[in-house]
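Novice: Okay, here's the prediction I keep looking at, along with the sequence it came from:
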Amino acid sequence: MSVESTESPVAEQEICVKCGICCDGTLFNHAELEPGEMSSGSLPKKIEQNYRKMGEKERFVLPCQYFEGKCTIYDQNRAIVCSAFRCQLLKDFSKGRITKYDADKTVLNALKFRNEIFELYKRIFGVDTKLSFRQLLTEIGKMPVPPAEQSKELALLKAQCNIYETLLIKNFKSIKTFKSMIDTTVEQ
């Protein structure tokens, strides 16, 4: 996740508060910090605890420890990226390409679909996971070939994850962001 703007109109803030998929590990594995931000001493403790350096880039691991269904420090001091990042949905909304109603509906549908994926994961593996979507993808990728009775459901789970990732790219990630994800190895 990288910074593009520092302005957040009220309607965009309302959409963000309902969403949070840039914070909860659905879109990204990490959020980039501004140069020198870590050494400034102004970051909240849990963000500092999840700090990682990769080359010249400084970042913190997602999901954010301050996200509990919504940001618990939204109106407090936080990393610059937390208020500056604007997903594709917000960009489309700010340019009048979609209405607030459609943006809210897109967020609601994205959260609902993700929850369905987690329910299928739980049904297949019998675990109520606290993984983020990105972590779930990693876990699925590590899995050995399952028993025959799980193969069909696992194939369905993988297909749903692929469809969901496509919807995330279409509605929340810019093509530029998507290309950078492919070109960059991400440290977790």
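Specialist: That came in fine, so what should we check first?

Novice: Please count neighbours and contacts with C-alpha atoms only from this point.
Specialist: Fine.

Novice: Asn171 contacts Arg86, doesn't it?
Specialist: No: Asn171 lies out of contact with Arg86 (Cα atoms under 8 Å); the separation is 11.9 Å.

Novice: And these two? Which one has more around it.
Specialist: Neighbour totals were compared for Asn171 and Arg86, and Arg86 leads with 26 against 18 (other Cα atoms under 10 Å).

Novice: Now Lys158: closest residue in space that isn't a chain neighbour?
Specialist: Leaving aside its chain neighbours, Lys158 sits nearest to Ile140 (7.8 Å; criterion: Cα to Cα, 6 or more residues apart in numbering).

Novice: Val81: neighbouring residues, count only.
Specialist: Counted with other Cα under 10 Å, Val81 comes out at 19.

Novice: That one sits in which helix or strand?
Specialist: Using DSSP states H and E, Val81 sits within helix 80-84.

Novice: Go through that helix and flag the buried ones.
Specialist: Going by neighbour count (16 or more other Cα atoms under 10 Å), the buried part of helix 80-84 is Ile80, Val81, Cys82, Ser83.

Novice: just how off-centre is that helix within its chain?
Specialist: Put simply, helix 80-84 sits 14 Å off its chain's centre (Cα atoms, centre = their mean, to the nearest Å).

Novice: Against which helices or strands is that helix packed?
Specialist: Using 3 or more Cα pairs under 8 Å, 6 or more residues apart in numbering; DSSP states H and E as the contact test, no helix or strand touches helix 80-84.

Novice: then this one, side by side with the first:
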Amino acid sequence: MSPEEFSLAAPRLCTACGMCCDGTMFQIVRMQPGEVPAELGRMGLKIRSRGGEYYMEQPCSALKDNRCTVYERRPVRCRLFNCQQLGRLQTGETTEAEAMELIVETRALVEQVKSLITQCGLREDGQALMERYERVMFTPVDKALEPELARTRDELDETMRKLKLRLNREFRLPPNSH
């Protein structure tokens, strides 16, 4: 794929996906040397500190309708990140249509996980998907007293397992590749 074609296709895929910003793929984004946390906070990003390290919580508060509202001033890690689908598109290993199909299928899995989390009694609370999943799964359930809830949690666990596998195989970068 030519650089010109890629520069047109990539934004279409990113705005159809958004999983790197909406709390699906990541829970936090670590700030990099030279970044000014207070400046990012003034832009409306949820900046936190732990052990002297600054990070941005996900889902990103700058993401509106799968578009970054601070795109030109976004954090360094956001600028540098290209998911596996963008990499494969750039090298010609996949087409835009194939990548889009995978995004649509994966977004459907995300929606299924969110629905199951809600069925388990946890409403949307602005936390990353994995945090919400873990809150549901760590809440004790007596299978004898709540068999339907136990079945729903089993389905949630299986669906989340499929989603994590898909994200790791198709979207997240392998460890030590960035």
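Specialist: Perfect, I can see it now. Values in this document were obtained by computation on a predicted structure and should not be read as measured data.

Novice: before we move on, the earlier item: what range does the helix holding Val81 of the first structure cover in the second structure?
Specialist: Helix 80-84 of the first structure corresponds to residues 76-80 in the second structure, going by TM-score structural alignment.

Novice: residues making contact with the matching stretch?
Specialist: Around stretch 76-80 of the second structure, the neighbours that count as contacts under Cα atoms under 8 Å, 6 or more residues apart in numbering are Val29, Arg30, Met31, Gln32, Glu35.

Novice: Between these, which sits nearest Glu98 of the second structure?
Specialist: Closest to Glu98 of the second structure out of the contacts of stretch 76-80 of the second structure is Val29 (27.9 Å), distances taken as Cα to Cα.

Novice: Which position in the first structure pairs with the closest one?
Specialist: Using TM-score structural alignment, Val29 of the second structure sits opposite Ala31 in the first structure.

Novice: still on that earlier bit, quick one: the helix holding Val81 of the first structure to the second structure mean distance?
Specialist: In this overlay with the second structure, the average offset of helix 80-84 of the first structure from its partner residues is 2.5 Å by mean Cα distance after the TM-score superposition for the first structure.

Novice: Mind putting the contacts of stretch 76-80 of the second structure into CSV with neighbour count?
Specialist: Formatted as CSV, those follow (neighbours: other Cα atoms under 10 Å):
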residue, neighbour count
Val29, 20
Arg30, 17
Met31, 21
Gln32, 14
Glu35, 12
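
Novice: Quick one: mark the members of these that sit in strands.
Specialist: Among the contacts of stretch 76-80 of the second structure, the members falling in strands (DSSP state E) are Val29, Arg30.

Novice: element containing Glu98 of the second structure?
Specialist: Element membership of Glu98 of the second structure [criterion: DSSP H and E] is helix 96-119.

Novice: Verify the contact between Phe133 of the first structure and Thr26 for me.
Specialist: Yes: counting by Cα under 8 Å, Phe133 of the first structure does reach Thr26; the two are 4.7 Å apart.

Novice: if we can go back for a sec, just curious, which of the contacts of stretch 76-80 of the second structure is nearest to Ser115 of the second structure?
Specialist: Of all those, Val29 has the smallest distance to Ser115 of the second structure: 25.4 Å, by Cα to Cα.

Novice: Distance-wise, check the closest one relative to Glu170 of the second structure.
Specialist: The gap separating Val29 of the second structure from Glu170 of the second structure is 20 Å, by Cα to Cα, to the nearest Å.

Novice: what's the matching range in the first structure for stretch 95-111 of the second structure?
Specialist: Counting by TM-score structural alignment, stretch 95-111 of the second structure corresponds to 99-115 in the first structure.

Novice: list the buried ones in that stretch?
Specialist: Buried residues in stretch 99-115 of the first structure, counting neighbours by 16+ other Cα under 10 Å, are found at Lys100, Ala103, Asp104, Thr106, Val107, Ala110, Leu111, Phe113, Arg114.

Novice: In contact with the fifth one, which residues?
Specialist: Okay, so that is Val107 of the first structure. Ile15, Lys18, Cys19.

Novice: For the residues you listed, give me a markdown table that also has distance to Lys176 of the first structure and secondary structure.
Specialist: As requested, the contacts of Val107 of the first structure are exported to a markdown table (distance: Cα to Cα, whole Å; DSSP: H, G, I helix; E, B strand; the rest coil):
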| residue | distance to Lys176 of the first structure | secondary structure |
| --- | --- | --- |
| Ile15 | 22 | helix |
| Lys18 | 25 | helix |
| Cys19 | 21 | helix |
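
Novice: Let's see if you can find the most crowded of the residues you listed.
Specialist: Going by other Cα under 10 Å, Cys19 tops the contacts of Val107 of the first structure with 21 neighbours.
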